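S.K.: Just to be clear, the model below is a prediction. Sequence and coordinates:
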Amino acid sequence: MKNNLQDTHQQPINLTQEEQSAYDFLSANHPLWAEQFTKVLLTARDLITKRLVVSIYRENMVNQAHTSQILNAEEVPFALVSPTQKVMKMDWPASDQSLYAPISGFHAFDRIDMQGPFYFVSLSDSNHVQRIMHPEEVLDVILKEAPQYKGPASQQFSDDMMNSAANMALALSYQATALKDDTQSMLEIIEQASDSYLRSEQAVIEGHPLHPGAKLRKGLTPEMNIRYSSEFQHKQALKWIAVHNDLVRTQTLEHTYNDTLFNAFEGLKTAFDQAVPNDAKDAFSIIILHPWQYDEILHRDYQDEINQGLILDIDYDTTYYAGLSFRTLVPKLPQTTPHVKLSTNVHITGEIRTLSEQTTFNGPLVTHIVNRILTHDALFKDIKASTIPETAGIHFYNANDQGEYQTERSEQLGSLLRENVYHLTEDNTINIIPSSFVSVNPNEGTAVVNTLITRFKAAQNFDTFESTALSWLSDYAQALVDLVVPLMVKYGIALEAHLQNAVASFNLDGSFNHIFIRDFEGLRIDEAQLNQLGYSTAHFHEKSRILTDKSVSVFNKAFYSTIQNHLGEMILTVAQHTEDSAAFENSLWNEVKRITQAKFQQMHEDKEIDNERLSRIEQVFFDQTIDYKCVTTMRLEDEAHEYTYVKVDNPLSPN
């Protein structure tokens, strides 16, 4: 008879240092929240473990994609519940362990989704079964099997998972407390908020769907995490300083830099005039600071400039809120001032989230080029997709600083202004970040994207959810492909159009209206290709990482973010809402394939596109296998900026 796992194999929960710190803070300040924290702790740990285990298989770490076995649940040597009745078995001989992971679904790009709890069984004694209590236990067996990964990078990765698990528990327990008696769908909660777009950013509780560092907030205490992270919905007071023009570099889309800010923020000019001496008003420019950066970094690293009167405080009161991207802050309706992307010395997801010089300098330059292309090229006429302009950027720059010291100081003080999305959207629309498509109210259980489709079904009298979803997703995918693919193929501009870098706009009946792609920091530009089409990049920042001569890097950036991440997560979530999810997921990918094939056919008729280049990209786009970015391997190999890829099956392949 098989063992009952719930009774036999769960170990006592010993809090990590990060978890203890969070629990102590909650106990002292929010007792009911603290109670929820202990209830969700194992769930939070399992969510981080899941990301790690899925990565092991998908990235073929330690050859596990080739050696792992997929078993029927009844073949497992103990009682284990699996939604699909399938279980992944990974052997780790160096640790005398097999890892058993319940499989929740089989998806495109060789993705096998799994769900906790996860278990270790001794290879030498199948009666020795232990529930995996923390993702750290899985990392331990990886490092024992592959000691080449041991080192500073793996230690940092371990710290990352400790931090992520604690922060996941904070977020889940906050949601459980805040929505305790709310049984509405998450879409209804978002729609009924005074600012649906902002509320959708705050609804993304679990973070990156694949990254084991999904909730990373290293460098923050629990109190700071709660104060500054989007899911906790707290007001933020932006900080404003005037910095002497000898110590800044600026860039704007139009107007002068200070005038751009004065036009955007009512009363800022008065505050600036009060802070800066009358005879020096033309000698200073304004930098917006994240409140954490102001409190923790400004006086620590720039005290000499402050003492010399080269950095001055501006007393200007502005209430903003954190977006899903920790360092991007936005106002709440009815206020429609710009969104601001700011520098923070906080380790989030994969790296310290300061603001590179190229980001603040190049944003308006990229905006100008993309705006001109979208306005003048017939390929982009009447499409339901556009980009969100980056209107002004600034960063600290002291010519006397040298090397890494100069780079660090420049990246710690900087700000980038982005057009407020409500200046671009139509009235009577619901505007949400696509990352929230997978979000649910745990008391109700339906993902935002599926509620939208169900609403569209009722409005249009479709017969089934499946037929509705096919039509709905076709409109959405068409808009994404219309923008991203021709920009990449013709101009060599690869937008990083993943779920977090977009705002999707829907009509009140759930139908698709428009999609806006934002954030040019992570895009890639094939410099020679763009130059060949008549757009100079000579005026871009001299440290521009976005400019490359590697066409493969440009292709992968566009394909991964748009097809694999953006459409991939949507399609997976929609398919899971149906009875025959595998077959329906395949039909959704066939529709994406049809749309992209038609787009390539349209581009073949464009005489300005080099046919050899077009055919080469087309062949890769529809090849049997495609590159997949290895988010976990990159962390263990300490290659944050040099992407690692494996080949996975491509659902767009006609074969």
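M.R.: Sure thing, it's come through.

S.K.: from here on, contacts and neighbour counts on C-alpha atoms
M.R.: Fine.

S.K.: element containing Ser325, please.
M.R.: Using DSSP states H and E, Ser325 falls within no helix or strand.

S.K.: Against Ile241, how distant is Ala271?
M.R.: 10 Å (Cα to Cα, to the nearest Å).

S.K.: which one of these two has more residues nearby?
M.R.: Under the criterion of other Cα atoms under 10 Å, the comparison of Ala271 against Ile241 puts Ile241 first, with 20 against 16.

S.K.: can you tell me which residues contact Leu172?
M.R.: Phe37, Val40, Ala44, Ile205, Glu206 (Cα atoms under 8 Å, 6 or more residues apart in numbering).

S.K.: Among the residues you listed, which lie within helices?
M.R.: Counting by DSSP state H, the contacts of Leu172 place Phe37, Val40, Ala44 in helices.

S.K.: In addition, the following structure is provided for comparison:
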Amino acid sequence: MHRPSSAEAEIAEELAAVRPDLVSRYAAELPGARAAVLTRLWRALVHEPLPWVVRRESGAALLLADGRRLEGPYADPYAVDGRVTAVRLGSVAYDDPARLMTDLAVPHGPAFAVELGDSVASLALSRADQDSALRAPVNSWEWEQRVVDGHPFHPNCRSRPGFSVAEQLAYGPEHRPVVRLALVAADDCAVRGEWPEWLWDGGRPLIPVHPWQAEHVLRLPSSGGLSAHPLMSLRSLALPDGGPHLKTALSARLTSSVRDISPYSIQTAATVSAFMESMAARLDGLLHITRTLGAVSADSPDLAAVLREAPDLYADSGAGEHVVPVGSLAATGLPQSPFWLAEFTRLALSVGLRLLDLGVALEAHGQNLLVVLSATGDPLRLVYRDLADIRVSPVRLARHGIATPALTGRIVTDDEITLRRKLFGSLVAGALGATAGSEAALRESLETAVPGLPRTPDLQALLEQSLPTKALTLMRLSPDTPGDLWTQLPNPLGEVKRGGG
């Protein structure tokens, strides 16, 4: 019999106090949650350049530096269905990713094992609190709240350290709460764009603050309040009645990153937004950018907020159109056929590659990228939000006679590897891979979509080189190494490179 981990036991104990009606459902969801996290971990162990894996053998067997063998099933790079229920380290089988990481005994493994245990327990809690009788989503934030399992490929898909069970239920989008944001009046603020009149207190801007941030980090007096619906990222929220979206600072580590808002992002917000609106106008109506309306910071990444348009503005509701975040497509079963997936793939690659050729690399993962669907479910055009992590190439812009915006810092680069990694890793290995859900389905959609695309140097690189993706587990096991670390997945495109376009 499986012995519950400390995280599993702690959540069960808290749940018994705050939601006793969920205790039995939570226990029933634990095995599936372990398999979901183990699937993501096994994918990483097979495909990432971990320094203590010295050889990868056919049949998904890994030889470790200490001589042990780690064996498991074929690790499909794009599978998100929890198909890996056990792997074997030496003669011992493991169904618990946290115990496996503990017994691997690798550098920084114990801390990562704790995070894996948290991810399993929180995922089981998220799955336990689902209602099969929910009405069909009407707007984009309701689609987002149908994403229960979190990041499709990160083993920390639901890790929420520092959040009690009550706080997860109160703030997690998959639990469908209404969150009451604090409003903090701050002096000496940096304000960019147009901060709305209703968010001022005399001469001081009111900064919406996530209640977890207000309680655990800032411990500041607040006035007023603002109700909102949490989105997929947890720290971003939709205001009621089709209002704009708010991105708040949340100084907690979710998956890999601490979700604060850097002063750099605030300073560049208006410039980047105006520039990207002009770039989207070059794409024949296939891409819309949710404009940044205003941004404010009290000179601290812990006390800042960004206000941007709701993506629903870019759907014609009268014609039955609706906007769906790409990250929710697989979670809600929307891709209904290989033909649909191929059409969506063609649309996404057309937009991403055209923009990259012009000089902008989007971080087009399933959270930032949304698709406008017709009344019959056909993919029509894309919406992109959250411009903080795009990359802009002055050399490429100049090649097309486009003026470079007045930007400096990390967003500006002409490095070809960096630009292609940004787009290919987020869009192909990320959004398209997770939507397809398997290597075979992704290959089929690409084989249909790619031959009709313009044969740019970037497409040629995508066809001929391995597919870059962030080495998410290596990053968690390398806490002293700043920035992103990368790995290469086998090229899923098969014989497409022989086709024309």
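M.R.: Arrived safely, thanks for sending. The structure displayed is predicted, hence computed values, not measured ones.

S.K.: what's the TM between chain one and chain two?
M.R.: The TM-score (TM-score structural alignment, normalised by the length of the second structure) is 0.90; 493 aligned residues with a Cα RMSD of 2.8 Å.

S.K.: on that earlier part again, need the ones in helices among the contacts of Leu172 of the first structure in JSON lines with distance to Asn345 of the first structure and neighbour count, can you?
M.R.: Listed next are those as JSON lines, based on distance: Cα to Cα, whole Å; neighbours: other Cα atoms under 10 Å:
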{"residue": "Phe37", "distance to Asn345 of the first structure": "27", "neighbour count": "27"}
{"residue": "Val40", "distance to Asn345 of the first structure": "29", "neighbour count": "18"}
{"residue": "Ala44", "distance to Asn345 of the first structure": "25", "neighbour count": "25"}
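
S.K.: so what corresponds to Asp415 of the second structure in the first structure?
M.R.: Aligning on TM-score structural alignment places Asp415 of the second structure opposite Lys550 in the first structure.

S.K.: contacting residues around the nearest residue to that match once chain neighbours are set aside?
M.R.: In this structure, Lys550 of the first structure finds its nearest non-sequential neighbour in Asp526, 6.9 Å apart by Cα to Cα, 6 or more residues apart in numbering. By Cα under 8 Å, 6+ apart, the contact set of Asp526 of the first structure is Tyr491, Gly492, Ile493, Leu547, Thr548, Asp549, Lys550, Ser551, Val554.

S.K.: Please report the distance of the aligned residue in the first structure for Leu472 of the second structure from Leu452 of the first structure.
M.R.: Using TM-score structural alignment to pair residues, one finds that Leu472 of the second structure aligns to Val631 in the first structure. Using Cα to Cα, Val631 of the first structure is found at 30 Å from Leu452 of the first structure.

S.K.: Restricted to strands, list the contacts of Asp526 of the first structure.
M.R.: Mapping those onto strands (DSSP state E) picks out Ile493, Leu547, Thr548.

S.K.: pretty sure the second one contacts Ile525?
M.R.: Yes. Leu547 of the first structure sits in contact with Ile525 when judged by Cα atoms under 8 Å, with a separation of 4.9 Å.

S.K.: nearest residue to the residue nearest the centre of the second structure other than its sequence neighbours?
M.R.: With distances taken as Cα atoms, centre = their mean, the residue of the second structure nearest its centroid is Gln367 (4.7 Å). Counting by Cα to Cα, 6+ apart, Gln367 of the second structure lies nearest to Gly327, which is 5.5 Å off, once chain neighbours are set aside.

S.K.: what number of residues lie near that neighbour?
M.R.: Neighbour count for Gly327 of the second structure, taken as other Cα under 10 Å: 27.

S.K.: corresponding residue for it in the first structure?
M.R.: Match for Gly327 of the second structure (TM-score structural alignment): Ser435.

S.K.: so what's its match up against?
M.R.: So Ser435 of the first structure contacts Glu201, Val204, Leu499, Gln500 (Cα under 8 Å, 6+ apart).

S.K.: which ones among these are found in helices?
M.R.: Glu201.

S.K.: Dump the contacts of Ser435 of the first structure to a markdown table, plus distance to Ser386 of the first structure.
M.R.: Formatted as a markdown table, the contacts of Ser435 of the first structure follow (distance: Cα to Cα, whole Å):
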| residue | distance to Ser386 of the first structure |
| --- | --- |
| Glu201 | 20 |
| Val204 | 23 |
| Leu499 | 15 |
| Gln500 | 15 |
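
S.K.: any idea how far Arg524 of the first structure is from the match of Asp415 of the second structure?
M.R.: Counting by Cα to Cα - Lys550 of the first structure and Arg524 of the first structure are separated by 9 Å.

S.K.: mind listing the helices for the stretch 251-400 of the second structure?
M.R.: Here the stretch 251-400 of the second structure has its helices, by DSSP state H, counting those that start in this stretch, at 263-280, 338-358, 394-399.
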